[in-house]
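Student: Whatever this is, show me its structure:
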Amino acid sequence: MSAQNVLNLIKEKNIEWVDFRFVGLSGKAQHISLPAVEIDEDTFVNGVAFDGSSIPGFRGIENSDMVMMPVTETAYVDPFTAHPTLIIMCDIFTAEGERYDRDPRGIATKAEEYLQSTGIGTDAYFGPESEFFIFDDVRFETGMNKSYFEVDSEEAAWNTGRKEEGGNLGFKVPVKGGYVPVQPVDTQQDIRSEMCRLMMEAGIRIDRHHHEVATAGQGEINFRFDTLTKTADNLMKYKYIVHNTARQHGKVATFMPKPLFGDNGSGMHVHMSIFNAGSPLFYEKGAYANMSELAIYYIGGILHHAPAIIAFTNPSTNSYKRLVPGYEAPVNLVFSKGNRSAAVRIPIAAVTPKGARIEFRTPDSTANPYLAFAAMLMAGLDGIKNKIDPRKLGYGPVDKNVYDLSEEEKKDIRSVPGSLDEALDALEADYEFLTAGDVFTKEFIENYVEYKRAEAKAVSIRIHPHEYALYFDC
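Tutor: Okay, here's the model as predicted:
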């Protein structure tokens, strides 16, 4: 879509405001709105200025002038605003006109450019499965003398005896019993369908939606894969629509990995493949799971560098409340065909040559998608370049339920980091593969680690309510 096409769309849809958006290190969207009558072709040439010093992890106040450069192909009409508004994602540049090396979207674009420069392939395709909860109520507070959270849902297992409903209607979702039940157990069919309708109107191709395993409103909507940066753009759009549709229904949606103790958390399983000029590179008929040697090496790169890339794919302290055995979270760094207990699963049901792909099951949606997808691609490409064979390094294949293996069988299997700090330690020890092609810079990684260390410390120094249960009577 050209700048002129965007200007035509503004007239056609009677747009009043144009919302320019970018994504910071946290993965959250930021925005500035301009009157549509002030938008012309120069806007797309000169960009929109903003203060980079007010964005955590960006720039100091002494050098804060930055520019959002609109990416016209990302334009779509905001389905939620009272005044007709057009949303456009942007890349970030310095005031001097250089691409900003801390811009997550710019890093994703550089990763795609690096793939093409290697001669391995032309396109990397990504398809995330981002799970979420929809609650009716959320309350939390942390302070000097109190710390708590409380969430509620009309379909939660703990509400079988609740009287406040004006007559309890039953049909609650049992713990770990929420996978694809029909109504009335699934209370959120219409909300998810509305989310899907709005996503399709915004240009996202929807595959399916359903209730997920956990009680209290866990759901999943799958959308069609695309190239790396476009998929990250779509995931930002997806989360925006999920959050705001839930709000319109008087509910609240969260992509937090582990909002409930004792039930499944929300992951973001990521499917990946590489094509060369339209031809799939991951398929070889008759090989293990019909995977080519190139695909096996890609898996080797993912598993070998997993502790480091998990600092991007699972970048919150809450991520490691989900990455524990027993809740379908893959904590063991092995690969397998069709096996959901492995960190890397190779889908084998109804797969065509063009559908041949791998699935990295560890990530969650606290990830900044631009950084996470770029890190995964760089790890996989390093595996291909250096022929990292996971079969020779103890990464499988393991075609059994990993959780059922004996201690002897599991003794040589590596596990994911147990905390955000451990993942950041791994990133500091293993980052060279990310700097190939100047995709990630050493300065960016150092800044990212410092930014995330502060989050980890903020949690670690605070008193946990369960510590009162354990130690108050000492």
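Student: Could you use CA atoms for every contact and neighbour count after this?
Tutor: OK.
Student: Just the element for residue 447, please.
Tutor: helix 442-460 (DSSP states H and E).
Student: Can you work out which other helices and strands pack against that helix?
Tutor: Applying 3 or more CA pairs under 8 Å, 6 or more residues apart in numbering; DSSP states H and E, we find helix 442-460 packed against helix 420-429.
Student: hmm, try it at 10 Å
Tutor: Contacts defined by 3 or more CA pairs under 10 Å, 6 or more residues apart in numbering; DSSP states H and E place helix 442-460 against helix 306-313, helix 420-429.
Student: After it, which helix or strand is next?
Tutor: By DSSP H and E, the next helix or strand past helix 442-460 is helix 465-471.
Student: Show residues contacting that following helix.
Tutor: The contact list for helix 465-471, computed with CA atoms under 10 Å, 6 or more residues apart in numbering, reads 146, 147, 148, 149, 472, 474.
Student: Can you add neighbour count and give these back as TSV?
Tutor: Below are those laid out as TSV (neighbours: other CA atoms under 10 Å):
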residue	neighbour count
146	11
147	13
148	12
149	12
472	8
474	5
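Student: Next, the structure of the following sequence, for comparison with the previous one:
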Amino acid sequence: MTDWLDTIPEAARAYLEGRRLDEVECVIADLPGIARGKAVPASKFARQMKFYLPDSIFYQTITGDWGEAANEEGFIERDMILKPDMTTATAAPWTGDWTLQVIHDAYDRNGDPVPFAPRNVLRRVVDLYRAQGWEPVVAPEMEFFLVARNIDPSKPIEPMMGRSGRPAAARQAYSMTAVDEFGPVIDDIYDFAEAQGFEIDGITQEGGAGQLEINLRHGDPVKLADEVFYFKRLIREAALRHDCFATFMAKPIAEEPGSAMHIHHSIIETETGNNLFSGPQGGETDAFYYFIGGLQNHLPSAIAVLAPYVNSYRRYVRDHAAPINLEWARDNRTTGIRIPISGSESRRVENRLAGMDCNPYLGIAASLACGYLGLMEKKRPSEQYRGDAYAGASDIPQVMGQALEVFDKATDLHEVLGPEFARVYSIIKRTEYEEFLQVISPWEREHLLMNV
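Tutor: Coordinates of the predicted model:
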């Protein structure tokens, strides 16, 4: 066991210094981004550097039902081989004993990556960039709500009680006083993140009641997706310590803004180390415009991945802090594609369409895939939008069913993400959508029961 512990990241070694490791959680993200896996004693993990799970974990909907996504052999629940990526070993500091988490990669019996495992989908896209001599760089922003405990699905979600004993206030964006209301939860978030070796770029109060945003430092897409995957669990655990819930629903409270996972993109030329979006004199390159053009042309096909649930589409509301179209502009937060203020070395493109409810591996993969297609097709975007983009027309799917129809036709996007992934994803999401359509909502009972 000593040998493998010597290979884990420094933060994990520091966490265990002078302590005896009790347990290792072997985890993998399913399609929704839920951690699946096994917890094993540390002594067993040291002897067994792989384990098995059925491929059916990727055929399961968010409700626990199953989509008919198995291949021609049928639903036989074939075992996948899961191998640990020891660079992802990190603490689970909320547990009662000394525990590490390790993300695993999924392979079939021939040693090939399972094509619908989300981490493998993202790796596939990153490898396409690297084959061109490019290194993609991303920086995710995570928005979420801290809400009062809610164990009754029929009750509306309410803001949590702050430190002052008052419910969290809305429309207090960037207020330090509002951030102080959640001080004990934020303190635990910082402590957990430090124990896990994650660097937070900042925490701010957003516009919703109890809504916060955490920014992460830019870096390798797979590493950053791992961090978002870990952060969702970390934040939930910190909230539970203080009698509240953390939710990453796209739109948990009807009157409040939704929660996004904005994704900032840049690309480094491997040979030179230069930003592909900036020329020798610091100007914007053709590649910069092609990337934006790719987002404009292909994001409609990827919305089903960036907005994966029926609730996701409640976020795209005019004048409510989320984009309604694919206009692009510099330093303009009303557009779906924003170019932040930056120097030429850090020039980047921000995709504001993704919801925080998306699987981080798949959301980042889909966004990078659209930009990659733009770079390959070399099509320039529309003219930069001037003014308030909410005044423009909506040009993105408005409901899950429509988004899936567009996704199913996008064979060029499927080739980048992987055709087998696209097949499985569509089946699972259509199954979820059909499940939703069987539910009668309170609105329908209130307005239709006696009036139609």
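Student: Let's have the helices and strands packed on helix 442-460 of the first structure in CSV, adding mean neighbour count.
Tutor: Below are those laid out as CSV (neighbours: other CA under 10 Å):
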stretch, mean neighbour count
helix 306-313, 28
helix 420-429, 20
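Student: Now render those helices as TSV, adding distance to residue 452 of the first structure.
Tutor: TSV is the format used below for those (distance: least, CA to CA, whole Å):
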stretch	distance to residue 452 of the first structure
helix 306-313	9
helix 420-429	8
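Student: To residue 369 of the first structure, which of the ones you listed lies closest?
Tutor: helix 306-313 (8.0 Å; CA to CA).
Student: following that closest one, which helix or strand shows up next?
Tutor: Next along the chain after helix 306-313 of the first structure, taking DSSP H and E as the criterion, comes helix 319-322.
Student: with the second structure superposed, average distance for that following helix?
Tutor: Aligned to the second structure and superposed, helix 319-322 of the first structure gives a mean residue distance of 0.5 Å (mean CA distance after the TM-score superposition for the first structure).
Student: still on that earlier bit, so which of the contacts of helix 465-471 of the first structure belong to strands?
Tutor: Those of the contacts of helix 465-471 of the first structure mapping onto strands are 147, 148, 149, per DSSP state E.
Student: of those, closest to residue 364 of the first structure?
Tutor: Using CA to CA, those come closest to residue 364 of the first structure at residue 149, 20.8 Å.
Student: what sits against the closest one?
Tutor: Counting by CA under 10 Å, 6+ apart, residue 149 of the first structure has contacts 138, 139, 140, 141, 142, 259, 260, 465.
Student: try 6 Å
Tutor: Contacts for residue 149 of the first structure were tallied using CA atoms under 6 Å, 6 or more residues apart in numbering; they are 139, 140.
Student: C-terminal to the longest strand seen in the second structure, what's the next element?
Tutor: Longest strand in the second structure by number of residues (criterion: DSSP E): strand 134-148. Using DSSP H and E, the helix or strand that follows strand 134-148 of the second structure in sequence is helix 176-181.
Student: Now that next one: buried residues?
Tutor: Residues 178, 179, 181 are the ones in helix 176-181 of the second structure that count as buried (16 or more other CA atoms under 10 Å).
Student: Let me see the ranges of the strands in the stretch 1-150 of the first structure.
Tutor: For the stretch 1-150 of the first structure, the strands defined by DSSP state E, counting those that start in this stretch cover 17-23, 29-35, 48-51, 65-70, 76-77, 85-94, 123-135, 137-142, 147-152.
Student: Tabulate these (CSV), appending distance to residue 286 of the first structure.
Tutor: CSV is the format used below for these (distance: least, CA to CA, whole Å):
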stretch, distance to residue 286 of the first structure
strand 17-23, 43
strand 29-35, 44
strand 48-51, 53
strand 65-70, 46
strand 76-77, 43
strand 85-94, 43
strand 123-135, 23
strand 137-142, 51
strand 147-152, 49
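Student: how about these, which one is nearest residue 240 of the first structure?
Tutor: Nearest of those to residue 240 of the first structure, taken as CA to CA: strand 29-35 at 8.8 Å.
Student: hmm, who's touching that closest one?
Tutor: Identification of contacts with strand 29-35 of the first structure by CA under 6 Å, 6+ apart yields 17, 18, 19, 20, 21, 22, 23.
Student: out of these, who has the most neighbours?
Tutor: residue 18 (25 neighbours; other CA atoms under 10 Å).
Student: so what corresponds to that residue in the second structure?
Tutor: Aligned counterpart of residue 18 of the first structure in the second structure: residue 24 (TM-score structural alignment).
Student: same deal with residue 249 of the first structure?
Tutor: Here residue 249 of the first structure is matched to residue 242 in the second structure, going by TM-score structural alignment.
Student: and what of residue 271 of the first structure?
Tutor: So residue 271 of the first structure corresponds to residue 264, using TM-score structural alignment.
Student: my guess is its match contacts residue 353, does it?
Tutor: No - contact criterion CA atoms under 6 Å: residue 264 of the second structure and residue 353 do not qualify, at 11.3 Å.
Student: buried set for stretch 219-239 of the second structure?
Tutor: 219, 221-222, 224-232, 234-239.
Student: Relative to residue 449 of the second structure, how far out is residue 441 of the second structure?
Tutor: Residue 441 of the second structure sits at a distance of 11 Å from residue 449 of the second structure (criterion: CA to CA, to the nearest Å).
Student: Switch the contacts of helix 465-471 of the first structure over to JSON lines; also include distance to residue 368 of the first structure.
Tutor: Formatted as JSON lines, the contacts of helix 465-471 of the first structure follow (distance: CA to CA, whole Å):
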{"residue": "146", "distance to residue 368 of the first structure": "31"}
{"residue": "147", "distance to residue 368 of the first structure": "27"}
{"residue": "148", "distance to residue 368 of the first structure": "27"}
{"residue": "149", "distance to residue 368 of the first structure": "25"}
{"residue": "472", "distance to residue 368 of the first structure": "38"}
{"residue": "474", "distance to residue 368 of the first structure": "42"}
